[in-house]
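*Asks:* The following comprises the amino acid sequence and a computationally predicted model.
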Amino acid sequence: MHHKAIKAEIRKQLKTRYPHWQRLTKKEKKAIAKKVLDEVVNNYDLKQEVT
């Protein structure tokens, strides 16, 4: 279930930091999504219990 928690965290960050997501180009979206994914994975505690 770690992947679901990570995906939820990414969605939250994208909605709060980039409210005009639809207006961005595909290239910009890919770069932003990669940056956010790297941030979340680095900060996520993978040692917590999987439920």
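*Replies:* Cool, got the structure. Numbering: from 1, shown residues only.

*Asks:* going forward, measure contacts and count neighbours with C-alpha atoms only.
*Replies:* Noted.

*Asks:* Could you say which helix or strand holds residue 16?
*Replies:* Per DSSP states H and E, residue 16 falls inside helix 2-17.

*Asks:* want to compare, so here's the second one:
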Amino acid sequence: MPQMMPLNWMTLYFLFILIFYIFNNLNYFSFNYTIKNKSFKIKNFLYNWKW
């Protein structure tokens, strides 16, 4: 029945969007950024202005 073909395309479209959404969420939330705890000095520059 060709009248029912758009329903098949719609289900494939929604299935693709769902898989795409899940795939992107898994990639986004499974990424672990390791923060490197380096002890660095904050340089304080003292300017003696002579007016």
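*Replies:* Great, that's in hand. This one's a predicted model, so the numbers in the text were calculated from it and none came from an experiment.

*Asks:* what's the TM-score for these two chains?
*Replies:* TM-score of the superposed chains, computed with TM-score structural alignment, normalised by the length of structure 1, equals 0.38; 25 aligned residues with a Cα RMSD of 2.4 Å.

*Asks:* Counting by contacts, list what the helix holding residue 16 of structure 1 packs against.
*Replies:* Helices and strands touching helix 2-17 of structure 1, as assessed by 3 or more Cα pairs under 8 Å, 6 or more residues apart in numbering; DSSP states H and E, comprise helix 26-43.

*Asks:* Run through the neighbouring helices and strands of the helix it packs on.
*Replies:* Using 3+ Cα pairs under 8 Å, 6+ apart, helix 26-43 of structure 1 is in contact with helix 2-17.

*Asks:* thinking again about what came up before, may I see the buried residues of the helix holding residue 16 of structure 1?
*Replies:* 6, 9, 10, 13, 14 (16 or more other Cα atoms under 10 Å).

*Asks:* Pull out the buried residues from the helix or strand hosting residue 21 of structure 2.
*Replies:* Using DSSP H and E, residue 21 of structure 2 falls within helix 5-29. Residues of helix 5-29 of structure 2 classed as buried by neighbour count (16+ other Cα under 10 Å): none.

*Asks:* Check stretch 27-34 of structure 1 too.
*Replies:* 29, 32, 33.

*Asks:* Switch the buried residues of helix 2-17 of structure 1 over to CSV; also include distance to residue 42 of structure 1.
*Replies:* Shown next, in CSV, are the buried residues of helix 2-17 of structure 1 (distance: Cα to Cα, whole Å):
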residue, distance to residue 42 of structure 1
6, 11
9, 12
10, 12
13, 14
14, 16
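
*Asks:* Good, wrapping up.
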